[in-house]
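**Student:** only geometry, no sequence info:
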């Protein structure tokens, strides 16, 4: 279960690492009310590239994130990091994201990657496409580094897109996949299947969905969170 509005994060374990304590302090200092207007919400749109789709066995290879606020994407305020992993449980995803096992590419340790991610995110609202997988992978990496689970409110652009559709019950399979939505909303798919590229594409999609939903009266964080399935 993800963080709800103004819900205080649990007190940090006195033996927890410093990065986790700092994150919880940042969470405690950021409290978005359910009546907070969309334009006042700080969103962090993110994506991960991984060695596969098994949360128990696979690992994070890269993290990309960009900040959105007041209807604007802050391209200067972004995160991009590559995680060094020694090997893949399954190398099939290399053809998708092009990251090889053990590749340096200015890579950092996984613990440093999640530390940077949490420092970047703070208490803002997290957004991803099919967010449950990315959140689960990050939670596993954070746990391995000595922390707990993400406490942020999480929004899924796949769920928002279904809500924004006129007749979602009539949608064909794949309609709410990222590729199809990019075609629907005329979003260029440059740098697709890279964490920074997919984060930016998803941020563009988020803005289009927010504009469409706002016209229907969905103009606060509480209204966004009320979509069926948003609790992931």
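**Tutor:** Perfect, I can see it now. Since the structure is predicted, the reported quantities are computational estimates derived from the model, not experimental observations.

**Student:** CA only for contacts and neighbour counts going forward, please
**Tutor:** Will do.

**Student:** can you list contacts of stretch 98-109?
**Tutor:** 61, 81-88, 91, 94 (CA atoms under 8 Å, 6 or more residues apart in numbering).

**Student:** with adjacent residues omitted, what lies nearest to residue 41?
**Tutor:** Taking CA to CA, 6 or more residues apart in numbering as the measure, residue 41 lies nearest to residue 69, with 6.1 Å between them; neighbours along the chain are not counted.

**Student:** can you pull the contacts of the one you found?
**Tutor:** Residues in contact with residue 69, defined by CA under 8 Å, 6+ apart, are 39-43.

**Student:** for the protein, which helix is longest?
**Tutor:** Scanning the chain for the longest helix, with DSSP state H as the assignment, gives helix 195-214.

**Student:** tell me the contacts of residue 187?
**Tutor:** Residue 187 makes contact with 201, 204-205 under the criterion CA under 8 Å, 6+ apart.

**Student:** hmm, I was thinking of residue 199
**Tutor:** Residues in contact with residue 199 (CA under 8 Å, 6+ apart) are 45-47, 64-66, 128.

**Student:** got a quick ChimeraX command for the buried subset of those?
**Tutor:** The following ChimeraX line selects those of the contacts of residue 199 that are buried, judged by 16 or more other CA atoms under 10 Å:
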select :45,46,47,64,65,66,128
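
**Student:** before we go on, here's another structure to hold up against the first:
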């Protein structure tokens, strides 16, 4: 479904995405929130930033009881403000289509996107994937950035002098990842 291919940074459109999850196992846990923002021609389009809560569903294991203390998302918020995750997954192929997708620690998000799209019988586009965590490891390989604390989004941002953002909020993390992606590309 996803493949790696270089796309020209300054002339491309990137969809930067972050997901909030009920856990880390895509077979047992689910996506409960997503944040997205576009980076076009090397600039963050703040007006494109969107935050989504997903309605609870019986198809996906999505009880927030064990994870609400991390991401501060309640079932009530999801029920009052949520959309069907199937609608958002469909948007990834149409309205939110971009030249590449950007994540911080892409393997986790991609496993959840793959599992959810398979369960809901939705085909996602084949787009290049950018992982700011991998970019950071490559850039600083001499420093052996291996621990979770050294590779967290805020730790990576700190190396570029970017401010600390609240973590575990999908939109905040998507914007933080977009800023990190720009910073990483400005020092090449």
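**Tutor:** Received it, and whenever you're ready, just let me know what you need. Here the structure is a predicted model, which is why all the values come from computation and not from measurement.

**Student:** okay if I get the contacts of residue 199 of structure 1 as CSV plus secondary structure and distance to residue 151 of structure 1?
**Tutor:** Written out in CSV, the entries for these read as follows (DSSP: H, G, I helix; E, B strand; the rest coil; distance: CA to CA, whole Å):
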residue, secondary structure, distance to residue 151 of structure 1
45, strand, 15
46, strand, 15
47, strand, 17
64, strand, 19
65, strand, 17
66, strand, 18
128, strand, 15
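
**Student:** mind listing the helices for structure 2?
**Tutor:** With DSSP H as the criterion, structure 2 has helices spanning 68-71, 75-81, 85-93, 106-119, 132-139, 148-151, 153-158, 170-186.

**Student:** in structure 1, what residues pair with the third one?
**Tutor:** Put plainly, it is helix 85-93 of structure 2. Counting by TM-score structural alignment, helix 85-93 of structure 2 pairs with residues 110-118 of structure 1.

**Student:** just the buried residues of the matching stretch, please?
**Tutor:** 110-111, 113-118.

**Student:** which outside residues touch that stretch?
**Tutor:** Identification of contacts with stretch 110-118 of structure 1 by CA under 8 Å, 6+ apart yields 19-20, 23, 60, 63, 79, 81-85, 138, 141-142, 144-145.

**Student:** let's see 6 Å
**Tutor:** Stretch 110-118 of structure 1 is touched from outside by 19, 83, 145, with contacts defined as CA atoms under 6 Å, 6 or more residues apart in numbering.

**Student:** next, count neighbours for the first one.
**Tutor:** If I follow you right, that is residue 19 of structure 1. Residues contacting residue 19 of structure 1 under the criterion other CA atoms under 10 Å number 19.

**Student:** what about the nearest residue to it once chain neighbours are set aside, distance to residue 57 of structure 1?
**Tutor:** When the adjacent residues along the chain are set aside, residue 19 of structure 1 lies closest to residue 115, with 5.9 Å between them (CA to CA, 6+ apart). Between residue 115 of structure 1 and residue 57 of structure 1 the computed distance is 21 Å (CA to CA, to the nearest Å).

**Student:** for residue 39 of structure 1, same thing?
**Tutor:** 39 Å.

**Student:** cool, residue 23 of structure 1 as well?
**Tutor:** Using CA to CA, residue 23 of structure 1 is found at 26 Å from residue 57 of structure 1.

**Student:** the two: which is more packed in?
**Tutor:** The residue with more neighbours, out of residue 23 of structure 1 and residue 57 and counting by other CA under 10 Å, is residue 23; that gives 24 against 11.

**Student:** what about the more buried one, which helix or strand?
**Tutor:** Under the criterion of DSSP states H and E, residue 23 of structure 1 resides in helix 18-29.

**Student:** hang on, the earlier thing: would you mind checking which of the contacts of residue 187 of structure 1 is nearest to residue 1 of structure 1?
**Tutor:** residue 205 (24.7 Å; CA to CA).

**Student:** map the closest one onto structure 2.
**Tutor:** Using TM-score structural alignment as the criterion, residue 205 of structure 1 maps onto residue 180 of structure 2.

**Student:** cool, residue 70 of structure 1 as well?
**Tutor:** The pairwise alignment with structure 2 assigns residue 70 of structure 1 to residue 41, based on TM-score structural alignment.

**Student:** what count of nearby residues applies to that match?
**Tutor:** Neighbours of residue 41 of structure 2 under the rule other CA under 10 Å: 14.

**Student:** what residues are up against it?
**Tutor:** Applying CA under 6 Å, 6+ apart, we find residue 41 of structure 2 in contact with 10-12.

**Student:** which of those fall within strands?
**Tutor:** Taking DSSP state E, every one of the contacts of residue 41 of structure 2 sits outside strands.

**Student:** just to revisit the earlier point, number of residues surrounding the closest residue to the match of residue 205 of structure 1 other than its chain neighbours?
**Tutor:** For residue 180 of structure 2, the nearest residue in space outside its immediate sequence neighbours is residue 157; the separation is 5.8 Å by CA to CA, 6+ apart. Neighbourhood size, residue 157 of structure 2 [other CA under 10 Å]: 22.
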